[in-house]
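1. The amino acid sequence is not available; the structure is as follows:
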């Protein structure tokens, strides 16, 4: 379904799929690889990779309970805008050649057999082989990424973070985004930190930009993505998403000032 859609429609569809899939960034990456390998456009798969950890039902439910429906709904709208917009931009750049060669090889193999002639046993066999190949190539990167996250999981110097995010200066939002990159958590794990920071007087938009950075631009995610993407493509992905997160942080601070 996704492979047959125009990029704009595909981006919106897969970003909406991300809302109902409670994956963190590390667990979304194997599915990201599967989508790319199946021939789904690269920009569309990036929309899923962004939306799944950032705008899932767990994050929205907790935001609704802790901060109210207005903030939860606004976060949903901005998060989807980042996922759809960033994926669309990456798709328009036509950067498929910046995938790692082994991913391109799997992707090329998907066109060998017409879909109409594939039986269910063929599909099961192909799926089993794809799982074996993908897991065999990235399992140690996933463990490395989780290990990096484990080293800093639960470590959030709230007083220091609140002092940075409570500053009424332009650089507080960029500082919050940069602070979130080395940390790792899923949405459920970071929202209690968000609530604590807001309780200490941190600006709402700045804190939510921090949350988006932790869930979407974390160092463990980049470690795993390096097995799939070239450094050039990782830089493009991180840059486009960072611009979107910064815009959301500034807009939130403006709207909820």
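-> Now that the structure is in, tell me what you want to look at. Here the structure is a predicted model, which is why all the values come from computation and not from measurement.
2. From here on, just use CA atoms for contacts and neighbour counts.
-> Noted.
3. For residue 249, see how far away residue 152 is.
-> 24 Å (Cα to Cα, to the nearest Å).
4. which of those two has more neighbours?
-> Higher neighbour count among residue 152 and residue 249: residue 249, with 25 against 13, using other Cα atoms under 10 Å.
5. here comes the other one, which I'd like you to weigh against the first:
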């Protein structure tokens, strides 16, 4: 478990970068990191670089994963299942398909237009922007993996429950007609 903590500290929390920025602030800028000014400059430089590195790596990883889950493939996978299994699978697919809410709405329209049940599409729609790889890795880097995994589990449960409720209440009649008739 110590190796996992070490890797988390070095790769996600980037302790090596913090020490490098500490060296920069104390030796180049000649500021004590314990003072407000030195601590603020250290925090700003460290966080800007850390977030830039994490987001760059995450965007690359998300783009790579997204190449394996285009909307058509996701639609085919979801079309094979029904009921609670379909809701769970839709929520899980929503987590690995890195679509933000901007692209989830057109996917939702495409899924409903393709004949997928409204509850299944809502499970996907809820989990897709809520639980994504970027948020999980950022949560793990800021807090720890227990918090990040808890976030994923709660997000998946909310997505499955939300889709299940929508299925049970038969709320299809409240979806605008253009959603079903969209080419």
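-> Yep, that arrived. As the structure is a computational prediction, the values presented were derived from the model and not from experiment.
6. quick one, helices of the stretch 51-200 of the first structure?
-> Using DSSP state H, counting those that start in this stretch, the helices found in the stretch 51-200 of the first structure span residues 57-67, 69-92, 101-109, 120-152, 158-165, 172-180, 187-199.
7. Contacts for the shortest one next, please.
-> Going back to what we said before, that points to helix 158-165 of the first structure. Contact with helix 158-165 of the first structure is made by 172-173, 175-176, 193, 196-198, 200-203, 206-207, as judged by Cα atoms under 8 Å, 6 or more residues apart in numbering.
8. can you pick the most crowded of the residues you listed?
-> residue 206 leads those on contacts (other Cα under 10 Å) with 32 neighbours.
9. Distance of the aligned residue in the second structure for it relative to residue 128 of the second structure?
-> With the correspondence set by TM-score structural alignment, residue 206 of the first structure lines up against residue 120 in the second structure. Separation of residue 120 of the second structure from residue 128 of the second structure (Cα to Cα) stands at 12 Å.
10. go on, residue 82 of the second structure?
-> For residue 82 of the second structure, the distance to residue 128 of the second structure - Cα to Cα - is 19 Å.
11. Looking at the two, which is more packed in?
-> Ranked by neighbour count (other Cα under 10 Å), residue 82 of the second structure and residue 128 place residue 128 first, with 27 against 15.
12. give me every residue that touches that one.
-> Counting by Cα under 8 Å, 6+ apart, residue 128 of the second structure touches 91, 93, 94, 95, 96, 97, 98, 99, 100, 101, 104.
13. Dump the residues you listed into CSV; add distance to residue 23 of the second structure as well.
-> Formatted as CSV, the contacts of residue 128 of the second structure follow (distance: Cα to Cα, whole Å):
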residue, distance to residue 23 of the second structure
91, 45
93, 44
94, 42
95, 39
96, 39
97, 40
98, 37
99, 39
100, 38
101, 41
104, 44
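14. now the residues you listed: which count as buried?
-> Burial by neighbour count, judged by 16 or more other Cα atoms under 10 Å, picks out 91, 93, 94, 95, 96, 97, 98, 99, 104 from the contacts of residue 128 of the second structure.
15. I figured the match of residue 206 of the first structure was touching residue 87, is that so?
-> Yes - using Cα atoms under 8 Å as the test, residue 120 of the second structure is close enough to residue 87 to be in contact (4.8 Å).
16. so stretch 26-45 of the first structure matches what in the second structure?
-> Aligned using TM-score structural alignment, stretch 26-45 of the first structure spans no residues in the second structure.
17. now, which of the buried ones among the contacts of residue 128 of the second structure sits nearest residue 20 of the second structure?
-> Residue 20 of the second structure lies nearest to residue 98 out of those, by Cα to Cα, at 32.4 Å.
18. so who does the equivalent of the closest one over in the first structure touch?
-> When the first structure is aligned by TM-score structural alignment, the residue opposite residue 98 of the second structure is residue 184. The neighbourhood of residue 184 of the first structure, defined by Cα under 8 Å, 6+ apart, consists of 149, 150, 152, 153, 214, 215, 218, 219, 220.
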